[in-house]
Each structure stands twice: as structure tokens, then as C-alpha cells.
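Undergrad: Build me a model:
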Amino acid sequence: MSNDSNPVSGFDVTVVVASHNRAQSLATTLECLCRQHVTGARWRVLAVDNASTDETPTVLERFAADTRFELKALSEPRPGKPRALNRAVDQIEAGLVVFIDDDVNLGVHWLQSYIDAAARWPDHAIFGGPIIPVFPPDAPAWVQDQRYVRQSPMFAYYEAREDEGLTTRVPLGPNMMIRRSAIGAHRFDERLGPGGTHRLMGDETEFEYRLARLGYHPYVYVPAARAEHRVRPEQLTVKAVWARAYLWGRSMALTHGRSSRGVYLYGVPLRYWSGAARAWLRYAPFAFGPRHFRLKYGWQWQVRAGRLRGYLDSRDSKEESRQ
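TA: Below you'll find the predicted structure:
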């Protein structure tokens, strides 16, 4: 691995990917990066080994020696994806910063599409490309139902519009680009994301929302910068999907802040009590009914139940801090 003590300088574009114990998946994604066709820009990959105990260091060493692209391997021994991303951002001085996950497939013109879009939209700072889930061959039919996939952050589906242009839909972490000048001294919240102290979702979107409040919005959607998200078999059970929905709801409650408006009951906005109750009542008649409705309304119920739990957790933590 290369020395990571000095910031990266002299590069127009830096691609950042963090990985924890997914050496084979990381290798597949890095191979996609090796094949990029880029002209007129100097670019590099910062790949962060986030406390891995598998073959990840070996994979990074191999790709660091690959002459098809430039890769700098970093190490973040503290578990947590936001910590790993911050480790990389600290090494970048300027230019465009592209964030991807270690389980995406990328076409050969993916990076060039982002570079070209940045030139076309010089007054905008945050860009996102489509994310299309790719399922294993033996995936059950219900998870591939487009009505279901499009409502589920479980598979990181993202298509903001048909053509390139501005959108209010925040790009998702597996495929987004931010100008380094907009990031400034801001960093990802290390309480969030995989391995975070609060075990919450939404570390990248929370980061983008913070930048948006500073004026870096709307976002630019770049349809040519397409990424395919490889869905893992363990993500395909109803239990796993609903657990993700519950976690998503809890994360929204704990990261979006508390409004002083409205009526509260036991520290929770009354509308969230009623929302959870309505969601359960919608789900109950379909508990043993048609699969699509069972999944759809079950998902919605889990999101609202998780959001209710998040507000209760927030209330309890505030009461403990006052004692």
C-alpha cells in the first residue's frame, strides 16, 4: 500500500470507495474503474480499507500496482463507513470528488460523463447518476417487481428524471459527485452509516442535505453516469427488507431534527403516532393477502414504526442527558 500521510494534489477528479470485508466485490468494482475511458482530466482512485479482516489489503495492493489507472490505498482502522469516507476526503485538496460503493458495476464512459456534466453545470456542486439494482439469477420474483423496487431504499434505486438536468431528489451514496470546494471543512457524520455509533442509515444523504442548506442545490442528475448496484443474496428476504425499512424510519427521526411545531404526545409528534397506526391498519387486511400489497403496506408500516421508535429514542437520550 502507498503512504497516505500526504494529501492528494494535482488531480482533477478523485474517485472514493470504502470497503469492509468485501474483497471480491471490491475487486469487481475496481476492475470497472480500470477500464474507464477518460480524456482531458487527471484522475485517481482513493480506496479505503475500513477495518477489514479478509483479503481486502491484498486486493488493494494488487490494484495499486495496476498500470491502467492510479490507485492510492488508505487504511481506516476504526469501523464505520463515514470514518472511512472522511479519511479519504482529508486527502483531497481540490477538484471533483466522486463517491461510489464497493458493489457497483460501471460502464467505461461513466466517469467521463460526470466530468462532462461538471463542465456543463459550472454553478452547481452536487451531481448524481442513476442507480439500477441488479439481482442474482435466483432472486425471488417479488423483489424484482418494479413497483416495489422503486419505493425501496433497500436496493438504492435512483432515477431522478429522464434527461440531464436539475432535480430536488438528493443523489444516493453509491453514485454521486461533489465539488471539493463545496465540501470545505464539512465531513460525514460518523454516528451514521454502516458501523456508525448509532447504527443509522443516511450518512451520505445527511451530508448532502447539510451542503444543500448552505445553498448547494438543486442537484444535477446525470443519466449517462449510470451505476448498477449488485444486490447480495442476504438482502433478498422479507425479513431483511423489513428490517431495513424499520432502520430507515428510525434514521429519519434521529437525523432530520425535531420541529417545534405541532402537537406532541410522549415526546413524539402526534402525526407520527397516527401515521404508524394508519400504516398498520392498511397492512393488516393484506397480512395474508396478495403478495404485492402485503410487501408494499408492510414496508410502509415498518418505516413508520421505525420513525416512531426513533423519536422515542431521541426523547429518552435527551432525558438522560439532563439527569
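
Undergrad: drop to CA atoms for contacts and neighbour counts, all remaining ones
TA: OK.

Undergrad: now the strands for this structure?
TA: Along the chain, counting by DSSP state E, strands occupy 13-19, 43-50, 71-76, 96-100, 104-106, 126-128, 131-134, 165-167, 175-179, 219-221, 227-230, 264-265, 268-269.

Undergrad: deepest of those, which one?
TA: strand 126-128 (a mean of 28; mean count of other Cα atoms under 10 Å).

Undergrad: So which elements touch that strand?
TA: Strand 126-128 sits against strand 175-179, strand 219-221, with contacts defined as 3 or more Cα pairs under 8 Å, 6 or more residues apart in numbering; DSSP states H and E.

Undergrad: What separation do you get for residue 291 and residue 278?
TA: 20 Å (Cα to Cα, to the nearest Å).

Undergrad: Just confirm residue 306 contacts residue 246, I think it does.
TA: Yes - if you go by Cα atoms under 8 Å, residue 306 and residue 246 touch, sitting 4.3 Å apart.

Undergrad: Alongside the first, I'd like the structure of this one:
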Amino acid sequence: MPINISILLATYKRPEVLNRTLASFSSLHSDSVTWDLWVVDNAVDPSTETVVKKWAEKLPIHYLVEPKAGKNNALNLALPGLKGQLVVLTDDDIIASPAWLKQLWEGAQRWPDHMVFGGKIIANWPGVAPFWGEDHPMNQSLFGLHSLGEKEMPYRDNLLPYGANMAVRREIFEKGYNFNPSVGPNGEKVYRMGSETEFLKRLERDGYIPIFLPKAVVEHQIRREQMDMRWVAERSFRSGFTDCAGAMPDGKTLLSVARYLWRQLLVALIMNYIYKIVPNKRKKFSYFVALNRARGKIYAQLSHDEAFSKKIFHKKLLKIIKA
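TA: Okay, here's the model as predicted:
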């Protein structure tokens, strides 16, 4: 029987989280839509294999192992074997709504001239909502939440689907597109985020405009450690690093860094001290995120100047900004 949809995800040492994801797949109401699931273990983790084997009794799972570090290496490993007409890309920490696949498939049929689709991603908080508020605008980028509202429509204004809930017709991969191994999680603490975004931007440049399908919904499992301010700081730092990675500083510079970034850092630092005194949790959180994003941007530009990076002062400055 032909496969309509192939779901593809990479996983890295999160067996408990993956178990909840696979459990949600067992409740999918796909009707006549045929599908299979490709799980690529990027850690060669025995616990992950145990979880996958348990669910293989109930789900149409193909299990692959990619020992080479890098989420995109893991995704690329599976591409040649995918048989689904529509390839659904997601993460190992989602909870799929029962109608998820059905909505993606039917949406793709309604837009036959389009090759790329994105769905809605909402938060699944670990018990209580965060102290800064579950409606804080920065939650979107911190936790990969995504929505364009309730209307089905093409993406616009430089917006693109998010990696935890997107679909691409298999023809895209048959044309030679794949994922860039230099982007995305790779085992390092500091890396360039946005592996799916980089992929989608290439498609957009080539004329492939995505369609937003609001009824195709998944929840992102927010874990308790992600509510810790240390995790928020690291995530924000990587986000800032991604914004400036590989880019030359624009305008006037100071110590190989755009001056406006030093101003951003100084303002955010001052505001962080102010909101340690003034009781406004939302603003305190906003400036905490802004401070760490500024650190990430400065670190990216300092790292870009190879000649300057050989100087002892520069190395110490890199260490201070990263700490």
C-alpha cells in the first residue's frame, strides 16, 4: 500500500520525552491516510532504543542510528528511505493532536501547487505556567511556539514554519535539497540554531512559499529544567549567536564588534539591575533575555575576527562574554 505520509524526527538522549511523543502518535486519528515513522537516534543511546522497540509493536517505526554528531546529519541519513508523498518533520518532544496528520494531509491536498506547509505549536507547560507569564511574547522563540492565527493562508512578512510542525512534499528532497550539517544541534554548547529555518529560507528563495494550516496542531513539551533561568540564559545566548554567526559587523566597530551591540549590552545590563529593585517580573524577564542575546551576538562577532582572536586580550574577552 502506498505511504501518504512519512514522519521524520531525530532524537538525542531524551528517552522519557520521546516516550511521551510516541505515545501521542499511538492516538493519531488518520482515517484513510497511511503513514510511517522514522526515528533517528543521534546518540547511539540504549535507553532510546528500548523506548523505540517498545512502541514498534504499535507504531510503523523505522529506527536508524547516526553516530556522527549533528541533528541535520541524522535527518539527512533518513531522507533516501522515505516513501511518503508528504514528509512531516517534527521533534522528539511534541504531543501530537489526534487529527494532526489528517489535517496536514488534507491541507496539502487543498493547496496542490504548494510544496511546504506549517502547523500550529502550542505550549504544554510542566504543571504551573512560568513566573513571567505564559503569554509573554518571548516564549515564542524560547520554546518554539508558533501560530499565525486561525486562518489558513500563505506565509508572508518573512515568517516561516517552525521545525517541530512542518511538512514538505517528498519531491523537494528528490530535487536534491537536504539539511545543512553546519547548522543546528551538534553536541557543542554553542552552535548555530535554526536548522529548519535555514532549509526553509533556501526553499523560499527558490520560490517555494509555505502554507499555514492552523488545524494541524502539536504541543511542545516544556520541561521543568527549561523554566530554570540558567537554561533561559543559554538558550538566549545561542539565539543571539545565531543572529550574528558568520556575519561581518555593520557600521562602526569597537574591538571588532558593532558599537550598537555594546550599547545593547550596556542598556540590558543596567535594566537588569533596575528590575532587581523594581518589582515587575515580566520586564525583568525581558531584559534578562535581552542581556543574554546581546552576549551571544557579541560573542559571534568576536569569534568571526580570526586575526584579532589570536590576541591574548581578545581571548580573555571571549571568555568573559561567554561566561
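
Undergrad: of residue 291 and residue 278 of the first structure, who's got more company?
TA: residue 278 (15 against 11; other Cα atoms under 10 Å).

Undergrad: ok, the more buried one - contacts?
TA: Contact partners of residue 278 of the first structure, counting by Cα atoms under 8 Å, 6 or more residues apart in numbering, are absent.

Undergrad: what's the matching range in the first structure for the longest helix seen in the second structure?
TA: For the second structure, the helix with the greatest residue count under DSSP state H is helix 281-304. Under TM-score structural alignment, the counterpart of helix 281-304 of the second structure in the first structure spans residues 291-314.

Undergrad: ok, and for that stretch, which residues are buried?
TA: Residues of stretch 291-314 of the first structure classed as buried: 293-314 (neighbour count, 16 or more other Cα atoms under 10 Å).

Undergrad: Repeat that for stretch 198-216 of the second structure.
TA: Taking 16+ other Cα under 10 Å as the criterion, stretch 198-216 of the second structure shows 199-201, 203, 208-216 as buried.

Undergrad: picking that back up, what would the strands of the first structure look like in JSON lines with distance to residue 284 of the first structure?
TA: JSON lines is the format used below for the strands of the first structure (distance: least, Cα to Cα, whole Å):
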{"stretch": "strand 13-19", "distance to residue 284 of the first structure": "39"}
{"stretch": "strand 43-50", "distance to residue 284 of the first structure": "42"}
{"stretch": "strand 71-76", "distance to residue 284 of the first structure": "45"}
{"stretch": "strand 96-100", "distance to residue 284 of the first structure": "38"}
{"stretch": "strand 104-106", "distance to residue 284 of the first structure": "36"}
{"stretch": "strand 126-128", "distance to residue 284 of the first structure": "37"}
{"stretch": "strand 131-134", "distance to residue 284 of the first structure": "29"}
{"stretch": "strand 165-167", "distance to residue 284 of the first structure": "36"}
{"stretch": "strand 175-179", "distance to residue 284 of the first structure": "36"}
{"stretch": "strand 219-221", "distance to residue 284 of the first structure": "38"}
{"stretch": "strand 227-230", "distance to residue 284 of the first structure": "32"}
{"stretch": "strand 264-265", "distance to residue 284 of the first structure": "24"}
{"stretch": "strand 268-269", "distance to residue 284 of the first structure": "23"}
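
Undergrad: ok, residue 69 of the second structure - contacts?
TA: Under the criterion of Cα under 8 Å, 6+ apart, the neighbours of residue 69 of the second structure are 42, 43, 186, 187.

Undergrad: To which residue of the first structure is the third one aligned?
TA: Yep, that's residue 186 of the second structure we're talking about. Here residue 186 of the second structure is matched to residue 195 in the first structure, going by TM-score structural alignment.

Undergrad: do the same with residue 15 of the second structure
TA: Residue 15 of the second structure maps onto residue 23 in the first structure, with residues paired by TM-score structural alignment.

Undergrad: Residue 105 of the first structure: what's it in contact with?
TA: Shown in contact with residue 105 of the first structure (Cα under 8 Å, 6+ apart): 28, 29, 32, 227, 228, 229, 230.

Undergrad: And the fourth one, how far from residue 100 of the first structure?
TA: The one in question is residue 227 of the first structure. In terms of Cα to Cα, residue 227 of the first structure sits 9 Å off from residue 100 of the first structure.

Undergrad: anything in contact with each of these two?
TA: By Cα under 8 Å, 6+ apart, residue 227 of the first structure and residue 100 have these common neighbours: residue 175.

Undergrad: quick one, what contacts the closest residue to residue 68 of the second structure other than its chain neighbours?
TA: Spatially, and ignoring its direct neighbours in sequence, residue 68 of the second structure is nearest to residue 42 (7.1 Å; Cα to Cα, 6 or more residues apart in numbering). Listed by Cα under 8 Å, 6+ apart, the contact set of residue 42 of the second structure reads 10, 11, 12, 65, 66, 67, 68, 69, 70, 71, 74.

Undergrad: Let me have the residues you listed in TSV, adding distance to residue 81 of the second structure as columns.
TA: Listed next are the contacts of residue 42 of the second structure as TSV, based on distance: Cα to Cα, whole Å:
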residue	distance to residue 81 of the second structure
10	15
11	18
12	21
65	13
66	14
67	18
68	18
69	20
70	19
71	17
74	13
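
Undergrad: OK, contacts around the closest residue to residue 292 of the second structure other than its chain neighbours?
TA: Spatially, and ignoring its direct neighbours in sequence, residue 292 of the second structure is nearest to residue 237 (4.9 Å; Cα to Cα, 6+ apart). Contacts of residue 237 of the second structure were listed using Cα under 8 Å, 6+ apart, and they are 292, 293, 294, 295, 296, 297.
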